[in-house]
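K.L.:
predicted model, plus sequence, below.
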Amino acid sequence: MTVLRLGASRAVLELREYFREGLQVVFTFALPFLLLLLFTSVFGQGFAGGSAGAAAYYVPTLTAMGLMAVSFQNLGTAIAAERGDGTLRRLRGMPLPAAAYFAGKAGMVLALAVLQTALLVGTGAAGFGMDLPADPRRWLDLAWILLLGTAACTLLGIAVSSAARTARAAQAVVALPFLLLQFASGVFVPVQALPPWLLNVGAAFPLRWMAQGLRSVFLPESAAAAEAGGSWALGTVALVLAAWCAGGSVLCLLTFRWKGARDG
């Protein structure tokens, strides 16, 4: 219980520090919103239902992108910066359990993920006339996909933070694979338009399955035929995301460092 209380307090502190960084907040939350506006306006006529149909496709895919941005991308660069400026080393010397530090990071990411999901879904419904699911089971699917996907990407963000020697290098280490995965996972381009080899690359990582699972929440059942396997395959979505949670945990244990390269 002490670790949980400390983790909750740490999460509140992390959120306060995050929202003090105005540019980071604007970039994280404005980019998916602007992409939704752009894609829906440009490609709306190519979808059944016009803008509402385009929003029903791009809201879940951009939500998946946003979840990975607030977890994998933000944590990968933020923790690398904390390691580089000595923050992690100082925290390690304080009577703060390591579990509380990681719980604080996870709590911050979860709060940002829920907020970003609510903003995108609300924008799609209020701004473009996207229909919201009437079946409660779809909202349950949204909840577990959000939790599992965010957990997997959070663990990957913590692990990848040790791959760069400096905070500046972390930007490239994190941003490049994230950008490539967005194209390989059907975020910007529908999966049926992607070549098989690129789909296979995307299938090895969580983003592809997060996007597919979230599409099952907002798109009609008939849209499953356009997926790579011809179905939503929610069992596979759950299995892959759970496997990445387990694998990410192992990677964190094997790679995480409290000290930077200059600290010895």
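P.N.:
Yep, that arrived. Since the structure is predicted, the reported quantities are computational estimates derived from the model, not experimental observations. Residues are numbered from 1 along each chain as shown.

K.L.:
please count neighbours and contacts with C-alpha atoms only from this point.
P.N.:
Will do.

K.L.:
is it correct that Cys153 is in contact with Gly66?
P.N.:
No - counting by CA atoms under 8 Å, Cys153 stays clear of Gly66, with 11.0 Å between them.

K.L.:
can you tell me the helix or strand for Ala30?
P.N.:
Using DSSP states H and E, Ala30 maps to helix 22-43.

K.L.:
tell me how far that helix lies from the chain's centre.
P.N.:
Offset of helix 22-43 from its chain centre (CA atoms, centre = their mean, to the nearest Å): 15 Å.

K.L.:
again with stretch 183-192
P.N.:
Centre-to-centre, stretch 183-192 and its host chain are 16 Å apart (CA atoms, centre = their mean).

K.L.:
burial check on Glu227, number of neighbours?
P.N.:
Neighbourhood size, Glu227 [other CA atoms under 10 Å]: 16.

K.L.:
which residues does it contact?
P.N.:
191-192, 212 (CA atoms under 8 Å, 6 or more residues apart in numbering).

K.L.:
do you have the helices of the stretch 101-250 of the chain handy? List them.
P.N.:
With DSSP state H, counting those that start in this stretch as the criterion, the stretch 101-250 of the chain has helices at 136-160, 167-184, 196-203, 206-218, 234-255.

K.L.:
put this next to the previous one:
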Amino acid sequence: MTTQGTGTSLEHKVHAVRLGLNRGRMELVQSIRSTQDQWFYMFTAALTLGYLWIRRDAETGVEGIPFAAVALPSILGALIAFGVVVGPAYSLAMEKEDGTLLRHRAIPDGLVGYFSGQLLFHSLSLVPQLVVILVPSLILFDGLMADPSGWFTVVWVTVLGLLASLPIGMVIGSLVPGVQKVGMWGMLPIMVLAGISGIFYPVQQLWGWVQVVAQAFPMYWMGLGMRSAFLPDSAAALEIGGSWRTVETVTVLGLWAVAGALLTPVVLRRMARKQTGSQVQAAREASMQWVK
């Protein structure tokens, strides 16, 4: 009986994951076809390329390395972190309000499927955003990638950074009382972290305790990992300790990823258990009043 029950439970989980991945794939297709999302990609790319072009002659502190080669990797790290924190937070908060999560809870292992779908959707949603920034950058600016092997580093930093950051967004979306609060608890902290994580200027210019805070979160390490991918070894002199600290990058991002994988399902289950149909209805009415 135990073996049969275990097998049935495993089948439910596998089926839930398949349904979740299929849902994530359909959401991705809808997103790519969405005019609103297309404009968002273009707007983000225009801002990034405009900033790099305006400051293309700025000094970097290392002879022979253009400003774009230093700034672009940091910006990519920040965009990845921003996208997989704020995006899932908004999605989860909205689907908590409209009853989607309540319906998932009624399905065996429905939350497992939901998490799988969100992971696929938000992971692959990064691809068009990165493409519309990277392709024009490679055309407009010289010396962006010092060594072709750096593309391998780009891949593993992106994957690890995604696994480290996405659970943060889902936890925020689970805990906030409504969509209107995501800006305060999601977007605002990410903007603060972007300001102290060495994205726009060296983190060494900040107070010592701020440097410690910045290095406690994934965004700093994603920016550092991206810079190690694009820049030559000589540019490591600009970093803390004069090194790319690859082992530390893997360790910190890996710890965040493991912690997120363990914590997020627990938070989702507790949130779903507390949610009722009357709460969903009340949230809908509150959101309608806010829109008015």
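P.N.:
Received the coordinates, thanks. Quick caveat, the model's predicted, so the values are computed rather than measured.

K.L.:
got a TM-score for the two of them?
P.N.:
Once the chains are overlaid, their TM-score stands at 0.88 when taken by TM-score structural alignment, normalised by the length of the first structure; 263 aligned residues with a CA RMSD of 2.6 Å.

K.L.:
and the helix holding Ala30 of the first structure, what does it pack against?
P.N.:
For helix 22-43 of the first structure, the packing partners by 3 or more CA pairs under 8 Å, 6 or more residues apart in numbering; DSSP states H and E come out as helix 2-20, helix 51-68, helix 98-128.

K.L.:
in TSV: the contacts of Glu227 of the first structure, plus distance to Val59 of the first structure and neighbour count.
P.N.:
Listed next are the contacts of Glu227 of the first structure as TSV, based on distance: CA to CA, whole Å; neighbours: other CA atoms under 10 Å:
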residue	distance to Val59 of the first structure	neighbour count
Val191	15	20
Gln192	18	13
Gln212	12	26
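
K.L.:
which of the residues you listed lies closest to Val70 of the first structure?
P.N.:
Nearest to Val70 of the first structure among the contacts of Glu227 of the first structure, counting by CA to CA, is Gln212 at 18.8 Å.

K.L.:
tell me who's in contact with that closest one.
P.N.:
Gln212 of the first structure touches 61, 227, 232, 237, counting by CA under 8 Å, 6+ apart.

K.L.:
just among the residues you listed, which is most surrounded?
P.N.:
Busiest of the contacts of Gln212 of the first structure [other CA under 10 Å] is Thr61, holding 29 neighbours.

K.L.:
pretty sure it contacts Ala184?
P.N.:
No - using CA under 8 Å, Thr61 of the first structure makes no contact with Ala184, being 12.0 Å away.

K.L.:
which residue, other than its chain neighbours, is closest to Ser185 of the first structure?
P.N.:
Nearest non-adjacent residue to Ser185 of the first structure, counting by CA to CA, 6 or more residues apart in numbering: Arg208, 4.2 Å away.

K.L.:
which residue in the first structure aligns with Asp142 of the second structure?
P.N.:
In the first structure, the residue matched to Asp142 of the second structure (TM-score structural alignment) is Gly129.

K.L.:
again, but for Gln129 of the second structure
P.N.:
Match for Gln129 of the second structure (TM-score structural alignment): Gln116.

K.L.:
what of Leu224 of the second structure?
P.N.:
Aligned partner of Leu224 of the second structure by TM-score structural alignment: Gln212.

K.L.:
quick one: its match and Ser185 of the first structure, what's the gap?
P.N.:
9 Å (CA to CA, to the nearest Å).

K.L.:
contact partners for the residue sitting nearest the centre point of the first structure?
P.N.:
In the first structure, the centroid-proximal residue (CA atoms, centre = their mean) is Met68; its distance is 1.8 Å. Counting by CA under 8 Å, 6+ apart, Met68 of the first structure touches 149-150, 153-154, 207.

K.L.:
how about those in a markdown table, adding neighbour count?
P.N.:
Formatted as a markdown table, the contacts of Met68 of the first structure follow (neighbours: other CA atoms under 10 Å):
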| residue | neighbour count |
| --- | --- |
| Gly149 | 28 |
| Thr150 | 30 |
| Cys153 | 28 |
| Thr154 | 30 |
| Leu207 | 28 |
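
K.L.:
what's the most distant pair in those?
P.N.:
Thr154 and Leu207 (12.2 Å).

K.L.:
returning to what we had before: the match of Asp142 of the second structure contacts Ala54, correct?
P.N.:
No - counting by CA under 8 Å, Gly129 of the first structure sits too far from Ala54 to count as a contact (10.2 Å).
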